[in-house]
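Chemist: Build me a model:
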Amino acid sequence: MVARVMTTAFHGIDTQPVEVQVSMSSGLPCFTIVGLPDKAVAESRERIRSALESMGLALPARRLTVNLAPADVLKEGSHFDLPIALGVLAVMGVVEPDLTERYLALGELGLDGTLAPVSGVLAAALAAVALERGLICPAGQGGEAAWAGPNEILATPGLRELLAHFRGTLVLGPPEPEVAREGAPLADLADVRGQESARRALEVAAAGGHNLLMAGPPGAGKSMLARRLPGILPPLDPREALETSLIHSVAGLLEEGRLLRARPFRAPHHSATMAALVGGGARARPGEISLAHHGVLFLDELPEFQRSVLEALRQPLETATVVVARARLSVTYPARFQLVAAMNPCRCGYLEDPDRACSRAPRCAEEYQGRLSGPLLDRIDMHVEVPAVNPLDLKRLAPGEPSAAVRDRVARARAVQAARLSGEPFSTNDGLDGDALLRFATPDDAGQRLLNRATEEFRLSARTYHRVLRVARTIADLEGEACVCAPHIAEALSYRARPVPRYT
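Modeler: Next comes the predicted model:
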């Protein structure tokens, strides 16, 4: 007799159905797992053995063979515990084989038979829908699975409760879809006093999803501004929430199986490796740029990152995807993130203060800024200088405009963009390209003349030319203007000026 239970293998956010085939035959007692399992899958034998013993069951003194089909695909992760255990119980006659064949199962077994949370439940639930099967998963992740809407969800705390449900002595009720709880209140933009030009740039960047680089001396408020960006961004719409939560589910970062509703804000330390930022490792896990999908990636002290790591951002900034290639597999993750970066003008940070600048100025600035390549800077839509603020002036300055008022303007601008870009794979102006850019961002005659003159005088690249148009389109949306005019082009050009001086 061969029992069959469906589960899935993960390749990034994609899944591949895996059939767990369990056979019991005569021969010397053994428990063999074949089908290219990794170490975690191979060790499931001992977890299953202990879990069954805790329930008063013992493995039969016969030959047990488990095949994970297709056999030429690498099987990774502890989520294979539950489907293998169900297959073993089916060949032992404890569970009806017809029952197990109706579900896609995943979960990690504890030694006492309880189920521990695993990554990828949301992706597995979507796979169950495609296969027209129910889903069996750990109890704490039923709310996550419910968003995909499989035919039936059995969210069970352990193997014992699952068997009781199959026997009819316990009913596992359907879980309810859950979203993340409200976190701590977001930092308010009203806390920022002064820095009007930087505040305006932050609003424009939020409205159009544009990349932003802020440069200035230490203590000027660059990080403070960046950390208030989430407070002026609209929440995720249902499609974005599902896409973003799917990535976090595969990474095992969905807290209590609750879908995200706030845009992610990821701020890795400048010591982050290539695999941490872009994705990779033995199992090709998603990196920070994918975890920031539909959200913000904040890179503080930008030149302190390894140059190879920063250069790896160039392709994702253009394509909104990242391909993590390994010898055994190639995984594609979505990476439509908004890059916000901050930097000092030089290593000491006081380049323009002759009383505090180091003895190597201005050479130190040239070396420090030289860590950032031209192609990378060309992909950042807006460059803003954040000057120092005299601490004695802070008390005299009035509080800034609160985040709620700015968020309302950003939401209105984004609503205009979403209506205009209906049917496009993007909903904000940062994605405008090709024909869409010509149709929606072509300036009037005065604006075109200004842009042409600036292109010749500043020798703008084609990429920079297009990015100026995108930013100008966003400025027009904030002003409620249907046409991109010369003042919008002029403001967009001001954000392309290099925020810190270069020395030759």
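Chemist: going forward, measure contacts between C-alpha atoms and count neighbours the same way
Modeler: OK.
Chemist: ok now do the nearest residue to residue 150 once chain neighbours are set aside, which residues does it touch?
Modeler: Counting by CA to CA, 6 or more residues apart in numbering, residue 150 lies nearest to residue 129, which is 4.9 Å off, once chain neighbours are set aside. By CA atoms under 8 Å, 6 or more residues apart in numbering, the residues touching residue 129 are 148-151.
Chemist: top of these by neighbour count?
Modeler: In terms of neighbours by other CA atoms under 10 Å, the contacts of residue 129 top out with residue 150 at 22 neighbours.
Chemist: How about the secondary structure of it?
Modeler: Under DSSP: H, G, I helix; E, B strand; the rest coil, the three-state class of residue 150 is coil.
Chemist: Do a quick rundown of the helices in the stretch 101-250 of the chain.
Modeler: Using DSSP state H, counting those that start in this stretch, the helices of the stretch 101-250 of the chain run over residues 121-130, 142-146, 159-167, 196-208, 222-226, 238-250.
Chemist: and what of the stretch 251-400 of the chain?
Modeler: 274-278, 288-291, 307-311, 314-319, 363-369, 374-378, 391-394.
Chemist: Out of the ones you listed, which one sits most buried?
Modeler: Ranked by mean neighbour count, these are led by helix 288-291 with a mean of 28 (mean count of other CA atoms under 10 Å).
Chemist: Contacts made by that helix with the rest, please.
Modeler: 244, 247-248, 264, 266, 268, 276-279, 297, 322, 333-337.
Chemist: how about a cut-off of 7 Å?
Modeler: 247-248, 266, 276-278, 297, 333-335, 337 (CA atoms under 7 Å, 6 or more residues apart in numbering).
Chemist: Quickly compare the helices of the stretch 101-250 of the chain and say which is most buried.
Modeler: Mean neighbours per residue, mean count of other CA under 10 Å, is largest over the helices of the stretch 101-250 of the chain for helix 142-146, with a mean of 27.
Chemist: could you say what helices and strands that one packs with?
Modeler: Where contact means 3 or more CA pairs under 7 Å, 6 or more residues apart in numbering; DSSP states H and E, helix 142-146 is packed against helix 121-130.
Chemist: Show me how far the helix it packs on is from its chain's centre.
Modeler: Centroid separation between helix 121-130 and its chain, computed with CA atoms, centre = their mean, to the nearest Å, is 19 Å.
Chemist: let's see this one next to it:
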Amino acid sequence: MTVEVHLANGLPSFTLVGLAETEVKEARERVRSALQNAGLEFPHNKRITVNLAPADLPKDSGRFDLAIALGILAASGQIDGSRLAGHEFAGELSLSGELRPVRGALAMSLALQAAEPALALVLPPGSAEEAALVPGAAVWRAVHLLDVVRRFLPEGSAAADGPPGEGWSRMAGGAPAAAPAVYPDLADVKGQAAAKRALEIAAAGGHGLLLVGPPGSGKSMLAQRFAGLLPPMTVQEALESAAVASLAGQFLLERWARRPTCSPHHSASAAALVGGGSPPRPGEISLAHQGVLFLDELPEFPRAALEALREPLETGHITIARAARRSQFPARFQFVGAMNPCPCGWRGAAHRACRCTPDQVARYQGKLSGPLLDRIDLHLEVPALAPRELLEAPPGESTAAVRARCVAARGRALERQGKPNQALAGREIDQHARLDAAAAAFLQTAAARLGWSARATHRALKVARSIADLEGAAGVQVAHVAEAVQYRRGLMMDGAG
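Modeler: Next up, the predicted model:
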């Protein structure tokens, strides 16, 4: 974005052009008041034209305030406009001239890293610390408009030659040494050995997971602890995740290098889930990038919202196309869904009878389309625990112990093929699965009897590869395939009625 300012003789006015949203147009009053209250001269007797280029791109938020103010000061000769070259400015102005944080600072810093030549970024407190996380970034923090003005006064003036004020400082670039992220402990979940095993396989191979069980069986507890089983974030993954959160104004420095778990309410619309708006903004699936997207009460989500998940589950990104603009956001998340087996929730429960008819159960489970279920690698029934088992069961394995196995298994996959097993496609599956003859025959028989599609068969094969990696096996054997088949049986309609 470029801000251009022109002063001309004529009837005094302040015109702002360049497809600006309402909050950008309101910069006229903020800039005028900030300049006056800071003791600077506002050219009241001039015709002021501010152009935000490119003209066909919508502009929003108050981040243009600082650049507009500096443009007016440069055009009126109060600062040296030539010294502004090589700098990018963003910040919202208060009426007193103080600078306020803006969203998207980290994304701006990442974009400037690719610029030639490298540019320095001037930001308010709060935004500067965020942008400085990018390694090698040149970021300056300014507290007040006057702190910026003093840096760009004409050479030879007393204020320009003096030392910078306390409100102007350079930020140390690079990400801080992140402390180990703290997640809820898997040991809090009693029993549910099969579900914990499925979580371990999903974390090891990057697979999606669907948990089906009655209310209170522990589905949400399991899902909220899933992110702790994933490998620690690399600096690049942390930057990607933080950049998306920064665009949405949700980045917090204390959550740096911690994998997010996004769990939107089931009333969320398709646009809220995948992104949208004008200009387009990232949705929940992008905020879950490099983390976990947990959808509880899955059949209660709008059908359009669920169907919009198909492509991101396959590609790892979402493309939002509108008449005026096309935007692409990353969306490489691990999916965890949870649902009841029937409308009342008690189908198959030992301690309570289900009152749903087969038609009601079929209609409820039919809210999830076959193509969507086909893209979820593991389907697991989570039974309700008996009171005695719940009260007397000892704590299970800790998150740290399970994560160590998951990290080792994923490390084997990355060493072998350079990507998690879930991301394998086409010839890569045949090349790296390494099925022995008995395992191949077993998989063919199971796929034929269960009526699997080609996608379902390949996904079961990738799950079997992850199970083999957890055991440290070089090839996929019959036992690995048999366990993978158990996780692809789909929703069961023949439970207790």
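Chemist: sorry, back to before: export the helices of the stretch 251-400 of the first structure to CSV and tack on distance to residue 209 of the first structure?
Modeler: As requested, the helices of the stretch 251-400 of the first structure are exported to CSV (distance: least, CA to CA, whole Å):
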stretch, distance to residue 209 of the first structure
helix 274-278, 20
helix 288-291, 15
helix 307-311, 20
helix 314-319, 12
helix 363-369, 25
helix 374-378, 16
helix 391-394, 30
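Chemist: To residue 81 of the first structure, which of those helices lies closest?
Modeler: Residue 81 of the first structure lies closest, by CA to CA, to one member of those: helix 288-291, at 27.1 Å.
Chemist: separation between the counterpart of residue 223 of the first structure in the second structure and residue 390 of the second structure?
Modeler: In the second structure, the residue paired with residue 223 of the first structure is residue 220, using TM-score structural alignment. Using CA to CA, to the nearest Å, we find residue 220 of the second structure at a distance of 16 Å from residue 390 of the second structure.
Chemist: And residue 471 of the first structure? What does it align with in the second structure?
Modeler: Using TM-score structural alignment, residue 471 of the first structure lines up with residue 463 in the second structure.
Chemist: Which helix or which strand is home to the spatially closest residue to its match that is not a sequence neighbour?
Modeler: Leaving aside its sequence neighbours, residue 463 of the second structure sits nearest to residue 484 (CA to CA, 6+ apart; 5.7 Å). According to DSSP states H and E, residue 484 of the second structure maps onto helix 478-486.
Chemist: okay, the angle between that helix and helix 193-205?
Modeler: 110 degrees (axes from the mean of the first three to the mean of the last three CA atoms, to 10 degrees).
Chemist: hmm, back to that, could I get the contacts of residue 129 of the first structure as a markdown table with distance to residue 46 of the first structure?
Modeler: What follows is those, written out as a markdown table (distance: CA to CA, whole Å):
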| residue | distance to residue 46 of the first structure |
| --- | --- |
| 148 | 32 |
| 149 | 33 |
| 150 | 31 |
| 151 | 32 |
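Chemist: of those residues, closest to residue 384 of the first structure?
Modeler: Looking across the contacts of residue 129 of the first structure and measuring by CA to CA, the closest to residue 384 of the first structure is residue 148, at 42.3 Å.
Chemist: Can you tell me what the closest one aligns to in the second structure?
Modeler: Aligning on TM-score structural alignment places residue 148 of the first structure opposite residue 134 in the second structure.
Chemist: Report how many residues lie close to the residue nearest to that match when sequence neighbours are not counted.
Modeler: Closest residue to residue 134 of the second structure apart from its sequence neighbours, by CA to CA, 6+ apart: residue 174 at 5.2 Å. Residues lying near residue 174 of the second structure (other CA under 10 Å) number 15.
Chemist: Residue 174 of the second structure is in contact with residue 132, isn't it?
Modeler: Yes: in this structure, residue 174 of the second structure is within contact of residue 132 by CA atoms under 7 Å, at 6.1 Å.
Chemist: Quick check: residue 191 of the first structure touching residue 399?
Modeler: Yes: with contact defined as CA under 7 Å, residue 191 of the first structure reaches residue 399; the gap is 6.4 Å.
Chemist: Residue 386 of the second structure: what's it in contact with?
Modeler: If a contact means CA under 7 Å, 6+ apart, then residue 386 of the second structure has no contacts.
Chemist: Let me fix that, I meant to ask about residue 130 of the second structure.
Modeler: Residue 130 of the second structure touches 105-106, counting by CA under 7 Å, 6+ apart.
Chemist: swap the cut-off to 8 Å and go again
Modeler: Here residue 130 of the second structure is in contact with 105-106, 253 (CA under 8 Å, 6+ apart).
Chemist: ok, now residue 39 of the first structure?
Modeler: Taking CA under 8 Å, 6+ apart, we find residue 39 of the first structure in contact with residue 76.
Chemist: counterpart of it in the second structure?
Modeler: Using TM-score structural alignment, residue 39 of the first structure pairs with residue 22 in the second structure.
Chemist: before we move on, the earlier item: I'd like to know how far the residue mapped onto the residue nearest to residue 463 of the second structure from the first structure sits from residue 459 of the first structure.
Modeler: Applying TM-score structural alignment, one finds that residue 484 of the second structure aligns to residue 492 in the first structure. Per CA to CA, residue 492 of the first structure is found 16 Å from residue 459 of the first structure.
Chemist: Those two - which one has more neighbours?
Modeler: residue 492 (25 against 11).
Chemist: State the distance from the more buried one to residue 18 of the first structure.
Modeler: Taking CA to CA, one finds residue 492 of the first structure at 52 Å from residue 18 of the first structure.
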